[in-house]
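# Curious how this folds, go ahead:
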Amino acid sequence: MADDMSNAPAAIHIQICYAREDKQFLLDQTVPPGTTIQQAIQGSGIIQLAPEIDVSVWRVGIYSKLKTLDTVLREHDRVEIYRPLIADPKDSRRKRAESRDVKKKA
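Now for the predicted structure:
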C-alpha cells in the first residue's frame, strides 16, 4: 500500500505581494508544504526590502481575501500585504458627496 505522503509535493510555489506608493514588490517563492503566511513573509526577504511592513498590525490576504498569519499556504497562492488605510473610506465618500452638494447649490 502506497504512503499518502508520496504524492505530496516537495515544495509549493507562491508569491509575496506588497505595494507602496513608490514601488511594488512581487516576489516568487518556493516553500515547503505546510508553510504559513507568516513563515513565508519572514523567509521571503520582503521585510528587508520594505522595513515599514509590520505584519503584527497590518492585514494580509490571499487573492484579496483576508487571512490570518497562521493560514497554511497552497500551491500558487499569492500572499498580499495590505498597508493601513490613511483615510476612512466612509468619510472620504461623505466629503465628496458634500462637495457635490455645495457645487449644485452654487
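# all contacts plus neighbour counts: C-alpha atoms, from now on.
Noted.
# Reduced to three states, what does the residue positioned nearest the centre of the chain come out as?
Nearest residue to the geometric centre of the chain (CA atoms, centre = their mean): residue 80, 1.6 Å. Put simply, residue 80 is strand when judged by DSSP: H, G, I helix; E, B strand; the rest coil.
# doesn't residue 14 make contact with it?
No - Residue 80 is beyond contact range of residue 14, at 10.8 Å (criterion: CA atoms under 8 Å).
# residues near residue 39, how many?
The tally of other residues near residue 39 (other CA atoms under 10 Å) stands at 16.
# Do you have the strands of the protein handy? List them.
Ranges of strands in the chain, per DSSP state E, are 12-19, 24-31, 59-62, 65-67, 78-82.
# another one to check against the first:
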Amino acid sequence: MVEIEVVYAAVDRQVLLLVTVPEGTSVRSAVQASGIAAQFPELDLADCPLGIFGKLVADAQVRAVQAGDRIEIYRPLLADPKEVRRLRAAKAALARQQNS
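Below you'll find the model as predicted:
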C-alpha cells in the first residue's frame, strides 16, 4: 500500500485528500478511488487532465502512483492565455494610437 494526496481547486474551494491505494495503482484509478467525485460531481474524472507535483501526466491510465505523490486534478481553462495576451496587446496599441 502507498499513501498519496489527491488535490483539486475549484473556483470557490480547494480539497486535499490523503488516500492509501495498493501499489501499482494507476494515477487515474487512484483519483477515482479517492472519492473526490462525491465532493465535486461536475468533475469528469474519466477525461480530466491530471498532474503530479505540477507536471502533466500524459498516460494517467498507465502510470503507477508512487508513495508521496500529490496528484492534481486540473480544471479546463476559461480563456486561452494566448488569446487574452493578443487582446491586451491590441487594446494597448489602440490606446497608444488615440494618445498620439
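# sorry, back to before: and the strands of the first structure as CSV, adding distance to residue 103 of the first structure?
Shown next, in CSV, are those (distance: least, CA to CA, whole Å):
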stretch, distance to residue 103 of the first structure
strand 12-19, 35
strand 24-31, 37
strand 59-62, 37
strand 65-67, 38
strand 78-82, 35
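# Need the winner for burial among the ones you listed.
Mean neighbour count (mean count of other CA atoms under 10 Å) peaks for strand 78-82 among the strands of the first structure, with a mean of 22.
# Specify, as a residue range, where that one falls in the second structure.
Taking TM-score structural alignment as the measure, the second structure aligns residues 70-74 with strand 78-82 of the first structure.
# what's in contact with that stretch?
Residues external to stretch 70-74 of the second structure that are found in contact with it (CA atoms under 8 Å, 6 or more residues apart in numbering): 4-9, 27, 31, 48-54.
# Swap in 10 Å and give it another go.
If you take CA atoms under 10 Å, 6 or more residues apart in numbering as the criterion, stretch 70-74 of the second structure is touched by 3-10, 16-18, 27-28, 30-31, 36, 43, 45, 48-57, 65.
# Show residues contacting stretch 95-106 of the first structure.
Contacts to stretch 95-106 of the first structure, defined as CA under 10 Å, 6+ apart, come from residues 89, 91, 92, 93, 94.
# what do you get for stretch 65-76 of the first structure?
The contact list for stretch 65-76 of the first structure (CA under 10 Å, 6+ apart) reads 9, 11-15, 28-41, 55-56, 59-62, 79-82.
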